[in-house]
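Trainee: got a sequence here, can you model it:
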Amino acid sequence: MDDLGLLCDDGHLGLLLDRERAEEDRDVLAWLVEAEILPRLMLAHRSARSTLAAPLNDPDALAALLLNPEPFDLDGAVDSLLLSGLPLDRLLLDLLAPSARRLGSMWEEDTCDFLAVTEGLGRLQALTRRLCAGMERSARPTGRSVLLMPCPGETHIYGLSILASFFRESGWEVTNLGHSAADPAELLGEGWYDIIGLSLSCDVCAPALQALIPALRRASRNPSLFVLVGGPYFARTGADPAAFGADAYAPDAWSAPRLAEAALDRQTLTC
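Mentor: Here you go, the predicted structure:
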């Protein structure tokens, strides 16, 4: 009996010890959740809220978000702006394009890592392609064609993609050499283009543009080729497009197709 009683007492004691260990483990787990995990989750939640609550109508704020390594819903934030009543053309011209220029300036001024800028621009370009694809679907062809290209040596080509979309939305057939190594003189000599649009951002590239435009006119099959220039250089300096051999300056992508159409209509009336 004594041995049996001792065995029962030892078994009971073992159960008590197991229960105490389980309660201890739960207490430790509760402490970890309360003292470590919850504060970190709350901090992460506050950071996400502050990031998404940033004023996306400010190009500098958007540029900062694009450089932020933390994930955020860029598409959702931009869609919210559109749902709030911001027109798509203003979103592209007043927010996305200036943000791209800001990223490029930060790289040129060596205030930001090149890889971070590249990744930020990649996110911006993917968003722009999605937005512009919807804008272009309603286009009605006009039979007019435009060749778009950056000035030789130019690295800022994001704006050309937006410009190309505005021309396509207006029904133009667009050839964009922003990411192409094709020779524009050959294209102008082999095909027919009503307009050529050239973008210039950097002062150092201005002499190249002055030399390029007369050469493109000589190469063109179209003797009445209309040359349109644009970009931050002209906005910043107020330079006369005629000094470069161009016919007109377009201050933004919204006005460029209308300016080009008006120029061709005048040519038609003159003929």
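
Trainee: could you use CA atoms for every contact and neighbour count after this?
Mentor: Noted.

Trainee: centre of the chain versus the helix or strand harbouring Asp18, how much separation?
Mentor: Secondary structure assignment for Asp18, by DSSP states H and E: helix 2-32. Centre-to-centre, helix 2-32 and its host chain are 62 Å apart (Cα atoms, centre = their mean, to the nearest Å).

Trainee: got it, and stretch 214-233?
Mentor: Put simply, stretch 214-233 sits 27 Å off its chain's centre (Cα atoms, centre = their mean).

Trainee: contacts for the following helix or strand past the helix holding Asp18?
Mentor: Using DSSP H and E, the next helix or strand after helix 2-32 towards the C-terminus is helix 38-52. For helix 38-52, contacts defined as Cα atoms under 8 Å, 6 or more residues apart in numbering pick out 65, 72-73, 77.

Trainee: try stretch 149-169
Mentor: Taking Cα under 8 Å, 6+ apart as the rule, stretch 149-169 contacts 92, 97, 100-101, 104, 125, 128, 132-133, 135-140, 148, 173-179, 196-202, 205, 208-209, 253-254, 256-257.

Trainee: over to stretch 184-191?
Mentor: 215-216, 219-222.

Trainee: mind doing that once more with 6 Å?
Mentor: With contact meaning Cα atoms under 6 Å, 6 or more residues apart in numbering, stretch 184-191 is reached by 216, 219-221.

Trainee: who wins for most neighbours among those residues?
Mentor: The most neighbours of any of these, using other Cα atoms under 10 Å, belong to Ser220, which has 21 neighbours.

Trainee: the chain: strands as residue ranges?
Mentor: 145-150, 173-176, 195-199, 226-230, 248-249 (DSSP state E).

Trainee: and those strands as CSV, adding distance to Leu52 and mean neighbour count?
Mentor: Listed next are the strands of the chain as CSV, based on distance: least, Cα to Cα, whole Å; neighbours: other Cα atoms under 10 Å:
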stretch, distance to Leu52, mean neighbour count
strand 145-150, 34, 23
strand 173-176, 34, 18
strand 195-199, 33, 24
strand 226-230, 33, 23
strand 248-249, 37, 22
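
Trainee: kindly reformat these as CSV containing distance to Ser50.
Mentor: Converted to CSV, those look like this (distance: least, Cα to Cα, whole Å):
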stretch, distance to Ser50
strand 145-150, 38
strand 173-176, 38
strand 195-199, 37
strand 226-230, 37
strand 248-249, 41
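
Trainee: out of these, flag the one nearest Glu261.
Mentor: Distance to Glu261, taken as Cα to Cα, is lowest for strand 195-199 among the strands of the chain, at 9.5 Å.

Trainee: elements contacting that closest one?
Mentor: Helices and strands touching strand 195-199, as assessed by 3 or more Cα pairs under 6 Å, 6 or more residues apart in numbering; DSSP states H and E, comprise strand 145-150, strand 226-230.

Trainee: output the ones you listed in a markdown table; the columns should cover distance to Leu187.
Mentor: Shown next, in a markdown table, are the helices and strands packed on strand 195-199 (distance: least, Cα to Cα, whole Å):
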| stretch | distance to Leu187 |
| --- | --- |
| strand 145-150 | 9 |
| strand 226-230 | 15 |
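
Trainee: one more, for comparison:
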Amino acid sequence: MIDTIGSAPEDKREQSKTGACDGIIVTREIQVLKRDRLQRGEKDKLRHLIEGPVAAMTAEQLSIDMDTGLENHPRYDTAISGLRHLVLQAGTRLDDLLSCLQNALPANSPAPVKVLIVEAVARRLGREWSEDASSFVDVTIASARLQDLAQALATESAYRSSAHPSPFAAILLPKDEQHSLMAHLTGAFFQAFGWHHQVLSHDQATRSEFAGVVGRADAVCVGWSNMRLRPEVQQLIYDIGLNAPSVNQPMIAGGVAALDSIDLLVEMGIDCVCDTAYSAVKVADNFNNLEKMNFGTPPVRSGQNDQAKRIDWRLP
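Mentor: Take a look at the predicted model:
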């Protein structure tokens, strides 16, 4: 809105001619600035960024805030509570968890919503653990079951998108990282949004396997939950840099320790630190859309664009 807050219409009609002219001049200057920006292609970039992710969303996706998760969304409380009960119940099988999600959600629910439910249960269990409301054994068993569920959801999405060329995300863990649930949830989100992915631990891959995964990745995600693994994380990021095919490959970090070490990670070359699995995928997806506009489809990964300006995702 252009009207000044607190100004009544009659006050505006009584403005002096000088004031009115000033307003016209300012308005024209703003229009010129906007036109200049449009000439530099900003309109097309914004249009593609908006149309790309938004056009594919259903009405249900638009009605929820995926950035904040579903923990406080009343429509999904029954599904979250039901799944939480099952992952803590003795004798629960993977089929039981999949059936719970299938029955608790509308038939036309988009794939990301299922993953959001799993993430919400993981967050709830994390809060219960920190508040001593759940035992270590319960949380450990529940986390393992949720990880199996996340992998199953990723496999379902992979079947749906296997016939189409898709971008690839490498989700990497430092040596000795024991917490891999969020890495697999991130992978499930990537698959739900049409990507392919691979979760790989730094100490479980050969040098050539690691180089191959990083070399073909359109985005790299690093999971870090244990502060004692700082040297291992530094080594991991260093090795990623050695094998990255282009400076245009975004590096995204997440995890409890990552959120407490943002400055350090930025100094080491991380482009963005995310507090949810969904936000990490959204950053990667936006970057991939920009790459398509700048270099065509698929994004260039041959190294000839190494001198291209790297987008700084830390900017607002």
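
Trainee: with both chains overlaid, what TM-score comes out?
Mentor: Once superposed, chain against chain, the TM-score is 0.59 (TM-score structural alignment, normalised by the length of structure 1); 213 aligned residues with a Cα RMSD of 3.9 Å.

Trainee: re earlier: what's the closest of the strands of structure 1 to Gly238 of structure 1?
Mentor: When the strands of structure 1 are compared by Cα to Cα, strand 248-249 sits nearest Gly238 of structure 1, at 9.8 Å.

Trainee: pull up the aligned stretch in structure 2 for the closest one.
Mentor: Under TM-score structural alignment, strand 248-249 of structure 1 corresponds to residues 272-273 of structure 2.

Trainee: what's the burial count for Ser99 of structure 1?
Mentor: Count around Ser99 of structure 1 with other Cα under 10 Å applied: 24.

Trainee: neighbours around the residue lying closest to it once chain neighbours are set aside, how many?
Mentor: Computed as Cα to Cα, 6 or more residues apart in numbering, the closest residue to Ser99 of structure 1 that is not its neighbour in sequence is Pro59, at 4.6 Å. The number of residues packed near Pro59 of structure 1 is 20, by other Cα under 10 Å.

Trainee: ok, Pro59 of structure 1 touching Ala100?
Mentor: No: counting by Cα atoms under 6 Å, Pro59 of structure 1 does not reach Ala100; the two are 8.4 Å apart.

Trainee: what ranges do the helices span in the stretch 201-316 of structure 2?
Mentor: Under the criterion DSSP state H, counting those that start in this stretch, the stretch 201-316 of structure 2 carries helices at the ranges 207-215, 230-243, 256-259, 262-267, 277-295.

Trainee: make a markdown table from those helices and add distance to Leu49 of structure 2 to it.
Mentor: Formatted as a markdown table, the helices of the stretch 201-316 of structure 2 follow (distance: least, Cα to Cα, whole Å):
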| stretch | distance to Leu49 of structure 2 |
| --- | --- |
| helix 207-215 | 25 |
| helix 230-243 | 27 |
| helix 256-259 | 27 |
| helix 262-267 | 25 |
| helix 277-295 | 7 |
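
Trainee: so of those helices, which one's packed in deepest?
Mentor: Scoring these by mean neighbour count under mean count of other Cα atoms under 10 Å gives helix 277-295 as the most buried, with a mean of 19.

Trainee: returning to that earlier point: mean shift between the match of strand 248-249 of structure 1 and structure 1?
Mentor: Stretch 272-273 of structure 2 differs from its equivalent in structure 1 by a mean of 3.0 Å after superposition (mean Cα distance after the TM-score superposition for structure 1).

Trainee: buried sites along stretch 116-136 of structure 1?
Mentor: 116-118, 120-121, 124-125, 128, 131-132, 135-136 (16 or more other Cα atoms under 10 Å).

Trainee: how many other residues sit next to Cys151 of structure 1?
Mentor: With neighbours defined by other Cα under 10 Å, the count for Cys151 of structure 1 comes to 26.

Trainee: do you know how far it is from Leu29 of structure 1?
Mentor: 63 Å (Cα to Cα, to the nearest Å).

Trainee: ok, Thr118 of structure 1 next?
Mentor: 43 Å.

Trainee: cool, Gly245 of structure 1 as well?
Mentor: Relative to Leu29 of structure 1, and taking Cα to Cα, Gly245 of structure 1 is found at 75 Å.

Trainee: what do you get for Glu173 of structure 1?
Mentor: Taking Cα to Cα, one finds Glu173 of structure 1 at 65 Å from Leu29 of structure 1.

Trainee: please apply the same query to Asp265 of structure 1.
Mentor: For Asp265 of structure 1, the distance to Leu29 of structure 1 equals 77 Å [Cα to Cα].

Trainee: which position in structure 2 aligns with Thr268 of structure 1?
Mentor: So Thr268 of structure 1 corresponds to Phe295, using TM-score structural alignment.

Trainee: for Thr78 of structure 2, which non-adjacent residue is closest in space?
Mentor: Nearest-residue entry for Thr78 of structure 2: Ala104, 7.4 Å, with adjacent residues in sequence omitted and distances by Cα to Cα, 6+ apart.

Trainee: identify the residue of structure 1 aligned to that neighbour.
Mentor: Using TM-score structural alignment, Ala104 of structure 2 pairs with Leu81 in structure 1.

Trainee: for its match, the count of nearby residues, please.
Mentor: Applying other Cα under 10 Å, I find that Leu81 of structure 1 has 15 neighbouring residues.

Trainee: and if you look at Ala30 of structure 1?
Mentor: For Ala30 of structure 1, the neighbour count with other Cα under 10 Å is 13.

Trainee: also the one 10 residues further on?
Mentor: If you count neighbours by other Cα under 10 Å, Arg40 of structure 1 ends up with 13.

Trainee: returning to what we had before: out of the helices of the stretch 201-316 of structure 2, which gets nearest to Ala55 of structure 2?
Mentor: That would be helix 277-295 among those, by Cα to Cα, at 13.3 Å.

Trainee: for the closest residue to Asp60 of structure 1 other than its chain neighbours, give its distance to Leu62 of structure 1.
Mentor: Leaving aside its sequence neighbours, Asp60 of structure 1 sits nearest to Ser99 (Cα to Cα, 6+ apart; 6.3 Å). As judged by Cα to Cα, Ser99 of structure 1 and Leu62 of structure 1 stand 6 Å apart.

Trainee: likewise for Leu41 of structure 1?
Mentor: Distance, Leu41 of structure 1 to Leu62 of structure 1, by Cα to Cα: 25 Å.

Trainee: these two: who's more crowded?
Mentor: Neighbour totals were compared for Leu41 of structure 1 and Leu62, and Leu62 leads with 24 against 11 (other Cα under 10 Å).
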